[in-house]
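*Asks:* I would like to see how this sequence folds:
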Amino acid sequence: MEQILDIFRVETWQETFLVLLDMAIVFFVIYRILLLIKGTRAVQMLVGLVLVLVFFFLSQEDYLHLATTNWFIDMFIANFIVIIVIIFQSDIRRALAQVGRAPLFSGSGSFEETSVLEEVVKASVMLASRKLGALIAIEREADLSHYTEEGIKLDSFVSKDVLFTLFLPEHQNPLHDGAVIIQKGRISAAGCFLPLTINPRVEKTLGTRHRAAIGLSEDTDSAIVVVSEETGTISVAYDGELYRDLDANALRAILQKIYSARHFNARRQSLLERFRNKTAGDETEASK
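*Replies:* Below you'll find the model as predicted:
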């Protein structure tokens, strides 16, 4: 604590300027780190690490005096840097890549989500009616640029016709097997590879597309639309869950709720169940 107080003991205006500059750099770095991990699974892991540090200080002799617990956590903290690198290796790699290719002050502009989502809904219905497999990831807060690196960059306007064409298997189309990623209201890349889920609770009958959709939804806050090539059914993966057998209205309702300003914080009840409850309520009122 005394070392922190010594920072603010300045005598000249030059020292004051350097102190303020030093604080601004630290705050900016922390801000950029929080922006980087926002909406990803790294946030939950970071919260867990912070709780471990808090419990370490509480277990010291001056507070709870939990000697064994304090010793155990102290051994854990001794390798803290290595643990951070292992846990956040993908986020660190993505951060370094971003710094190398983009300005520090670049923002994530807004876009008209409603029109983009409507085009995704229309394209999904068209693909489902012809039993053409599709995988469409729509970015939210978490940056998906890392997943576009191995795909084919497009930077195209989002329309049902473009999305439908990208998943056509005819004419040796190299893009139809991978995922299409939508960023900032535009199709940024196609033919992208997504991480497969390793959750043992996922049904064994699900194919690679559905597993990839669930895997990305576990690592980021994006919503991923999946069209089954075998059954022609439409599904949405979000927050590690898969909502299946959706028609156009259900798909539209789920996507609008996910991308609404309310951020859909309540997660205990499934999105599909909420939509069906609302539909049932509307039918009840109409019958009256």
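*Asks:* contacts, neighbours, all on C-alpha from now
*Replies:* Will do.
*Asks:* can you give me the strands for the stretch 51-200 of the chain?
*Replies:* Remark: strands assigned in the stretch 51-200 of the chain by DSSP state E, counting those that start in this stretch are 134-138, 152-157, 179-183, 186-192.
*Asks:* Quick check: which of the ones you listed is nearest to Val226?
*Replies:* strand 134-138 (4.8 Å; CA to CA).
*Asks:* Between the strands of the stretch 51-200 of the chain, which one is closest to Gly48.
*Replies:* strand 134-138 (27.6 Å).
*Asks:* List the buried residues of the closest one.
*Replies:* Going by neighbour count (16 or more other CA atoms under 10 Å), the buried part of strand 134-138 is 134-138.
*Asks:* Gly281: which of the strands of the stretch 51-200 of the chain is closest?
*Replies:* Smallest distance to Gly281 across these (CA to CA): 29.7 Å, for strand 134-138.
*Asks:* which strands and helices sit next to the closest one?
*Replies:* Counting contacts by 3 or more CA pairs under 8 Å, 6 or more residues apart in numbering; DSSP states H and E, strand 134-138 packs against strand 179-183, helix 208-219, strand 223-227.
*Asks:* before we go on, could you also do this sequence so I can check it against the first one:
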Amino acid sequence: IQAVVSQFLDAVGPREAQIIFLGAGFDTRFWTLSADADSRPGRYIELDQAEVVERKAALIAARPSLLAALPEGSRCVGPSGVASRCGYHLAAADVRQPAELEAALSAAGWEPAAPTLVLAECCLVYLPAPASAALLAWFASRSRCAAFLAYEQIRPDDAFGRTMLENLRRRGIPLLGLRDCPDLAAQVARCEAAGWGRAEAEDLLQLYGRAVTARERARLARLERLDEVEEWQLMLSHYCAALAVCEDPSSSLLARLRLLHPIGAEAAADTAEEGEASRGSGRRAPGARVCE
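*Replies:* From the prediction side, this is the model:
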């Protein structure tokens, strides 16, 4: 997710960027971005259910370190949410209700004509299929330069998927939209049917193998030894990221926005090292496909 956010900010420029986080929960990405004044987006809007917004607003109000990112004298923090002149807004909205969604975004100053990245992290999958399709279509029809990034569960029909669904059901967390959007092809088709110009989807196991460098994988392996590697890989294969983009033909700001962005010098060096190591054995380097 952060890789796409970074690409988006680089492509459009932080000051022009608008980020909308649907079902933001207690995410702290805004404060991570605010640590560097040059990377803070011009507008950052978080939407969630009223009870979540009230709790998060209370947490922000009680922590000077969080308030510090919202200039004193230009912020309003209360039970109904947060508004600040620095561009951060936290508000309650039911994303299934277009009028309510539009009112919340308008109050937060969203400009549909300006570049927008919509984040939906484990959000659409909780909605009935018609509601998620309508939400995607709503943004596509109003935005002139936008991207939509969804992160959620997939593949409910194998043994692991059935167990995952049952465990969540027992906890009172039904995934209402999963059966209607069960795989990567369905993720892409849903976005395209909603009016997005192009879409792509990858499961997290694919992304990990193709986008994470050998050096970074080695570093992560040292942090915590995994005893159940196969189970971890199964879990990664049952989550996906889907990215959709739409913009006016006259614009090309988001033309290069991808789930797998072009790799940098360090990643290229790692991929080259993997290639050297695999030549003798005939094994293809795990990261080689990124370079194609």
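*Asks:* And the TM-score between these chains?
*Replies:* Remark: TM-score between the superposed chains equals 0.24 [TM-score structural alignment, normalised by the length of structure 1]; 122 aligned residues with a CA RMSD of 6.5 Å.
*Asks:* re earlier: quick one: closest of the helices and strands packed on strand 134-138 of structure 1 to Val82 of structure 1.
*Replies:* Comparing those under CA to CA, the one sitting nearest is helix 208-219, at 21.0 Å.
*Asks:* which of the residues in the closest one are buried?
*Replies:* Judged by neighbour count using 16+ other CA under 10 Å, the buried positions of helix 208-219 of structure 1 are 209-219.
*Asks:* would JSON lines of the residues you listed with distance to Ile81 of structure 1 be doable?
*Replies:* Output for these, formatted as JSON lines (distance: CA to CA, whole Å):
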{"residue": "Arg209", "distance to Ile81 of structure 1": "36"}
{"residue": "His210", "distance to Ile81 of structure 1": "35"}
{"residue": "Arg211", "distance to Ile81 of structure 1": "32"}
{"residue": "Ala212", "distance to Ile81 of structure 1": "30"}
{"residue": "Ala213", "distance to Ile81 of structure 1": "31"}
{"residue": "Ile214", "distance to Ile81 of structure 1": "30"}
{"residue": "Gly215", "distance to Ile81 of structure 1": "27"}
{"residue": "Leu216", "distance to Ile81 of structure 1": "26"}
{"residue": "Ser217", "distance to Ile81 of structure 1": "27"}
{"residue": "Glu218", "distance to Ile81 of structure 1": "24"}
{"residue": "Asp219", "distance to Ile81 of structure 1": "22"}
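*Asks:* of all these, which two lie farthest apart?
*Replies:* Longest span within these, CA to CA: Arg209 and Asp219, 15.7 Å.
*Asks:* looking at the strands of the stretch 51-200 of structure 1, which is closest to Arg244 of structure 1?
*Replies:* Taking the strands of the stretch 51-200 of structure 1 one by one with CA to CA, strand 134-138 is closest: 13.8 Å.
*Asks:* does Leu220 of structure 2 count as helix, strand or coil?
*Replies:* Using DSSP: H, G, I helix; E, B strand; the rest coil, the structure places Leu220 of structure 2 in helix.
*Asks:* ok, Arg279 of structure 2 to Leu220 of structure 2 distance?
*Replies:* Counting by CA to CA, to the nearest Å, the separation of Arg279 of structure 2 from Leu220 of structure 2 is 25 Å.
*Asks:* residue boundaries of the helices in structure 2?
*Replies:* For structure 2, the helices defined by DSSP state H occupy 2-12, 29-34, 50-61, 64-67, 98-107, 129-142, 159-170, 184-193, 204-211, 214-223, 229-237, 265-279.
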